[in-house]
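**Student:** from the sequence below, what's the structure:
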Amino acid sequence: MSLLGMIAGLNRGRVNFVVIGGLAARAHGSTRITEDLDVCYDREKGNVRRVARVLARWRAYPRGIERGLPFVMDERTLAAAPVMTLTSDEGDIDVFDTVPGVGGYAEALSSSLAIDAGDVAFRVLDLPALIAAKRAAGRRRDLDHLPELEALLEVWGRRS
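**Tutor:** Here you go, the predicted model:
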């Protein structure tokens, strides 16, 4: 499944989420390719249940751990981990309850933009929040991405 297909699946599951990673950067014009979906989700109990159901349906499993080891994707599992890096039948997905440098879902939502990609609508972090998140993550690949994102912010700022 494509990343947009995964987003459509989350939408069908009525999950409240904001796209926060590489796909958010692509939505703003970044040239970097991403192969996984990074989302921040609402920790409200009903939403946690919906996220867990979608991930269970996709047979999501922790990335880097051999398949076949005991693992149950349910509300308790999801609620116990602030970040989960998962692989699934649909693709790789990282789920966060908090975005470094931004905050939880409410803060991510208030720092997001609506995207309409044809049949799929979703929200992505705006550029200032995405830059703050990349900077706070501090990983080399995130820091290396900052000059491009800052240039995009300058370009978009001139257009408004």
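**Student:** going by C-alpha atoms from here, please, whenever you check contacts or count neighbours.
**Tutor:** OK.
**Student:** mind listing what's buried in the host helix or strand of V155?
**Tutor:** According to DSSP states H and E, V155 maps onto helix 140-159. For helix 140-159, a neighbour-count test (16 or more other CA atoms under 10 Å) marks D142, H145, L146, E148, L149, L152, L153 as buried.
**Student:** tabulate the residues you listed (TSV), appending distance to S111.
**Tutor:** Putting these into TSV (distance: CA to CA, whole Å) gives the following:
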residue	distance to S111
D142	19
H145	19
L146	18
E148	19
L149	16
L152	17
L153	14
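**Student:** please generate a structure for the following sequence too, so the two can be compared:
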Amino acid sequence: MIDEPLERLRIAARRARELARNRAATGLRHEDADDDAGTIDTDGAQGFDPFPLLEALHRNGVRAVVIGQVAGIMHGSTELTGDLDLLWDGVPAHAPALAAAFASVNAQLADETGTPLAADPDSFLRPKVQFTSPGAGGDCCTPALPWGTLSVRGFLDRAIVAVDARGLEVHYASRNDLIQMRRALGRPKDLRRADELDSLHVP
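**Tutor:** Okay, the predicted model is just below:
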């Protein structure tokens, strides 16, 4: 059994790519994902590899916390995904490093309506920015995004840090915080994944 969070993620990303390799493109992006199946059924699963962006964030000293199903996989979830969701503190002084990380992997940005945004620090000061990059697409959010009754700023402080043998550091939401977020969202996939995380005996 694989115990290392980043190794679990590498294996899951490889399985997602293999699953989607011979599948015809659907035109569906991560924001079009079905509320039950999730992004594994979108084109984002084809070539899914979150590591180039995670490594760029690390190189640029960005403390962005992985949320969503990538964080779930790092905790041991068996469900695959095709997108990468991030939460950062939204502090303007931290935006230039975030923009530099995304630019280094040729990420394209858009607002919530799909309108393209410049890849500059000001774009990241929005509550949520959608991104696509050669390896992964997803959402990059701040605590200013409406999260219902959840106070997600605390998620940043309680995040867990995974470190691999090469020194890559990835911050990801704690299991309890991720479960709270799943239950607050309340979609079929979220409730199912929350139940799965609840049954796992990991931090």
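**Student:** any idea what the TM-score is?
**Tutor:** Scored against TM-score structural alignment, normalised by the length of the first structure, the superposed chains reach a TM-score of 0.80; 150 aligned residues with a CA RMSD of 2.5 Å.
**Student:** residue closest to the middle of the first structure?
**Tutor:** Taking CA atoms, centre = their mean, the centroid of the first structure lies closest to V39, which sits 1.9 Å from it.
**Student:** could you list every residue that touches L146 of the first structure?
**Tutor:** I131, K134, R135 (CA atoms under 8 Å, 6 or more residues apart in numbering).
**Student:** show me what the second one lines up with in the second structure.
**Tutor:** Using TM-score structural alignment to pair residues, one finds that K134 of the first structure aligns to R182 in the second structure.
**Student:** hmm, D198 of the second structure is touching L178, no?
**Tutor:** No - D198 of the second structure is not in contact with L178 according to CA atoms under 8 Å; the separation is 9.9 Å.
**Student:** re earlier: any idea how far the residue nearest to the centre of the first structure is from D92 of the first structure?
**Tutor:** 11 Å (CA to CA, to the nearest Å).
**Student:** returning to that earlier point: the match of K134 of the first structure: what secondary structure?
**Tutor:** Under DSSP: H, G, I helix; E, B strand; the rest coil, the three-state class of R182 of the second structure is helix.
**Student:** do L145 of the second structure as well
**Tutor:** Applying three-state DSSP: L145 of the second structure is coil.
**Student:** for the closest residue to it other than its chain neighbours, which residues are in contact?
**Tutor:** Sequence neighbours aside, P127 is the residue nearest to L145 of the second structure in space, at 4.7 Å (criterion: CA to CA, 6 or more residues apart in numbering). Contacts for P127 of the second structure (CA under 8 Å, 6+ apart) come out as G90, C141, T142, P143, A144, L145.
**Student:** then R14 of the second structure?
**Tutor:** Here R14 of the second structure is in contact with F48, D49 (criterion: CA under 8 Å, 6+ apart).
**Student:** stretch 27-36 of the first structure corresponds to what range in the second structure?
**Tutor:** By TM-score structural alignment, stretch 27-36 of the first structure lines up with residues 74-83 in the second structure.
**Student:** that older thread, buried subset of the contacts of P127 of the second structure?
**Tutor:** Here, 16+ other CA under 10 Å leaves G90, C141, T142, P143 buried among these.
**Student:** list the contacts for the third one?
**Tutor:** With contacts taken as CA under 8 Å, 6+ apart, T142 of the second structure has the following neighbours: L87, W88, D89, G90, R126, P127, K128.
**Student:** got it, and the last one?
**Tutor:** With contact set as CA under 8 Å, 6+ apart, P143 of the second structure has these partners: L87, W88, D89, G90, P127, S151, V152, R153.
**Student:** where along the second structure do the helices fall?
**Tutor:** Per DSSP state H, the second structure carries helices over the ranges 5-20, 51-59, 68-75, 95-104, 153-158, 175-185, 188-199.
**Student:** could you identify which of the ones you listed is most buried?
**Tutor:** helix 68-75 (a mean of 25; mean count of other CA atoms under 10 Å).
**Student:** how close does that one sit to the first structure?
**Tutor:** Superposing on the first structure and averaging over aligned pairs (mean CA distance after the TM-score superposition for the first structure), helix 68-75 of the second structure comes out at 1.0 Å.
**Student:** how far off centre is that helix?
**Tutor:** In terms of CA atoms, centre = their mean, to the nearest Å, the centre of helix 68-75 of the second structure is set 8 Å apart from its chain centre.
**Student:** which elements pack onto it?
**Tutor:** Here helix 68-75 of the second structure touches helix 5-20, strand 85-87, helix 175-185, helix 188-199, going by 3 or more CA pairs under 8 Å, 6 or more residues apart in numbering; DSSP states H and E.
**Student:** closest to D164 of the second structure out of the ones you listed?
**Tutor:** helix 5-20 (6.7 Å; CA to CA).
**Student:** quick check: the counterpart of P62 of the first structure in the second structure vs L197 of the second structure, distance?
**Tutor:** Here P62 of the first structure is matched to A110 in the second structure, going by TM-score structural alignment. The gap separating A110 of the second structure from L197 of the second structure is 31 Å, by CA to CA.
**Student:** for burial, what's the neighbour tally of A79 of the first structure?
**Tutor:** Neighbourhood size, A79 of the first structure [other CA atoms under 10 Å]: 15.
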